[in-house]
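Trainee: No sequence on hand, only this structure:
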């Protein structure tokens, strides 16, 4: 049995929100300045990335009112990784942004968190949700799990990291380990990482971010390396060199990024919520590690078992930050966003049912060391 203690670090994700909002401000500045080619290219990219949004997630009227009135909102961020033909969400981040308190609260849900699939007697790791139910089902489950409404979502395909890092000319990292790992074509030991400071191209950056088996910290170590790569990438995107590499950067973003945020919503967030990035608190889903037998696979798999009291604490924390009523649950009230919409008549939100998958031929994740 393996058990790892995850020490809570305040503001460890501050760079993520600052980097994200800074990039949005940069894009809005280009659009607002009327820089012909650059502005039209950004509009084209924004239109492309929102085209794949499922129909049931396209109507963001209520969320628009929240933004216009500077109300708190939430966002689900997924980092997608394709393994053996199955796309799983190996990075799951929930963030709430409160402009009045000028603060952000973020939770990175461990990919190995064990959950019970709704409407079934089957257990799974939470990173399998996207493969089984897509983005709509994943949002439904996260809303139920944390008992809060999810306003927006964004997904980033990790495979696209290769093109994006190459587009900015590489990223500089400081590796605490030396190791070899497979590349994006699954060729064993194709990527070699040295200990210390080095500049990585796209393939090496992806290998550095994905490796887990050789890290004594396991998945926690991988999460730290992923944050390091994204931070370095954000810094490159915000540099003056990004204008020189503008076309390759946009070409790399377009096929690998998806969101239901419109250009106008991005503009509103960039203008009204930037100060919240000055106070970012990283929350923790406390629990314990264990190996659990999965009948579907006939194997004992490594899992993270959250404490019930930790889940309840997170629910209350997020509700308070979103200025929701903590005395009732979202399911009991049948509302959620309406709790925040004081200036419009109360409406019943769309009841998105959580459909069971027709076939559960999900490939198992053998990387559980």
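Mentor: Sure, I can see it. This is a predicted model, so every value here is computed, not measured.

Trainee: drop to CA atoms for contacts and neighbour counts, all remaining ones
Mentor: Noted.

Trainee: contacting residues for the residue lying closest to residue 312 once chain neighbours are set aside?
Mentor: Of all residues not flanking residue 312 in the chain, residue 146 sits nearest, at 8.0 Å (Cα to Cα, 6 or more residues apart in numbering). Applying Cα atoms under 8 Å, 6 or more residues apart in numbering to residue 146 gives the contacts 311, 312, 314, 315, 318.

Trainee: Of the residues you listed, just the buried ones, PyMOL syntax please.
Mentor: Command for PyMOL, covering only those of the contacts of residue 146 found buried under the criterion 16 or more other Cα atoms under 10 Å:
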select buried, resi 311+314+315+318
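
Trainee: What strand or helix carries the residue nearest the centre of the chain?
Mentor: For the chain, the residue nearest the mean C-alpha position is residue 77 (2.3 Å; Cα atoms, centre = their mean). Per DSSP states H and E: residue 77 is located in strand 73-83.

Trainee: cool, and residue 252?
Mentor: Using DSSP H and E, residue 252 falls within helix 246-253.

Trainee: For this protein, just list every one of the strands.
Mentor: Remark: strands assigned in the chain by DSSP state E are 73-83, 86-98, 103-109, 114-116, 123-125, 152-157, 171-175, 179-181, 191-193, 196-200, 257-259, 280-283, 287-294, 299-306.

Trainee: dropping in the other structure now:
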């Protein structure tokens, strides 16, 4: 692989368009694998207790407990680096459906500029704003209504957590479609190995991509798959301490420790096949703001797909 620049200049402005959060859910599976060993069990459970945070005002789902298919809203927050410690926005949003019968997980990327109702706010705005207004609850309520599905859980991670997770598994390898430069790094075409800083830059680029934000989402999904594959290897399991440290300060979920352990025990095969989809919209200017407006037929396509994946 060609040498990439290592002079990434830190900016005062916040990083945006950060990487996807599914890594955290896959890494929970990794932790549960190690968690059944006496040596690691208490470390894992301690971290699970620290990151578990229920959502007030939402009914608790029992799907994981009863072994049914379940859905997760995955949120990548634009906080945790460059001094940002405010609430922030969910610059990355995905819905993951996990079906143990079909042994399949489906990822749906939702562009941050997707125009939808802010449930509880009484406005129609960009999807990323829901978290800023009402954190996990409003984000879940808004996406749930937009996609007409029941969201069982959420997982969120900030940018520092993403970088730390990539480093914790020893970096990831992806196949880059074309050479580009981003934030002081040069990413050649072909197979590239990325550390945390590089992975964050790699997944943020969109202006040089002929597919714009949708191309960026494909790179995000590729990195997620790479993290999951690396984490579930023997070498990934041996790095559980680093993964725990990355998760403790930078990740939140409403999954209880018992649910996390059950996912690792009963749902692991569901992560062997990951299908990736993107909710496509059309760029429109409304009241001076740029939105992605999803056509009815596209929304119906994704809603049907999610309904099929969550069926028993």
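Mentor: On my side now, so go ahead. The structure presented is a predicted model; accordingly, all values stated were derived computationally and were not measured.

Trainee: Can you give me the buried ones in the helix holding residue 252 of structure 1?
Mentor: Using 16+ other Cα under 10 Å as the test for burial, helix 246-253 of structure 1 gives 246, 249, 250, 252, 253.

Trainee: Find me the equivalent region of it in structure 2.
Mentor: Under TM-score structural alignment, helix 246-253 of structure 1 corresponds to residues 240-247 of structure 2.

Trainee: after superposition, how close is that stretch to structure 1?
Mentor: Compared with structure 1 after fitting, stretch 240-247 of structure 2 has a mean deviation of 2.0 Å; criterion: mean Cα distance after the TM-score superposition for structure 1.

Trainee: what sits up against that stretch?
Mentor: With Cα under 8 Å, 6+ apart as the criterion, stretch 240-247 of structure 2 contacts 24, 27, 30-31, 34, 44, 47, 51, 161, 164-165, 168-169.

Trainee: hmm, back to that, for the contacts of residue 146 of structure 1, which ones persist in structure 2?
Mentor: Retained in structure 2 (both residues aligned by TM-score structural alignment, their matches' Cα atoms under 8 Å) from the contacts of residue 146 of structure 1: 311, 314, 315.

Trainee: so how far is residue 27 of structure 2 from residue 169 of structure 2?
Mentor: Relative to residue 27 of structure 2, residue 169 of structure 2 is positioned 10 Å away (Cα to Cα, to the nearest Å).

Trainee: Could you double-check that residue 260 of structure 2 lies in contact with residue 27?
Mentor: No - in this structure, residue 260 of structure 2 is not within contact of residue 27 by Cα atoms under 8 Å, at 10.3 Å.

Trainee: Among the two, which residue is more densely surrounded?
Mentor: residue 27 (26 against 23; other Cα atoms under 10 Å).

Trainee: what's the counterpart of residue 293 of structure 2 in structure 1?
Mentor: Here residue 293 of structure 2 is matched to residue 305 in structure 1, going by TM-score structural alignment.

Trainee: now do residue 200 of structure 2
Mentor: Using TM-score structural alignment, residue 200 of structure 2 lines up with residue 206 in structure 1.

Trainee: and its match, how many neighbours?
Mentor: Per other Cα under 10 Å, the neighbour tally for residue 206 of structure 1 reads 24.

Trainee: Quick one: neighbours of the match of residue 293 of structure 2, just the number.
Mentor: The tally of other residues near residue 305 of structure 1 (other Cα under 10 Å) stands at 19.

Trainee: give the contact list for it.
Mentor: Here residue 305 of structure 1 is in contact with 113, 114, 287, 288, 289, 290 (Cα under 8 Å, 6+ apart).

Trainee: you'd agree the second one is up against residue 303?
Mentor: Yes - the pair residue 114 of structure 1 / residue 303 is scored as a contact, 5.8 Å apart, by Cα under 8 Å.

Trainee: So the two - more neighbours on which side?
Mentor: Ranked by neighbour count (other Cα under 10 Å), residue 114 of structure 1 and residue 303 place residue 303 first, with 23 against 19.

Trainee: Who are the contact partners of the residue lying closest to the more buried one once chain neighbours are set aside?
Mentor: Among residues not flanking residue 303 of structure 1 along the chain, residue 112 sits closest, at 4.9 Å (Cα to Cα, 6+ apart). By Cα under 8 Å, 6+ apart, the residues touching residue 112 of structure 1 are 125, 126, 127, 302, 303, 304.
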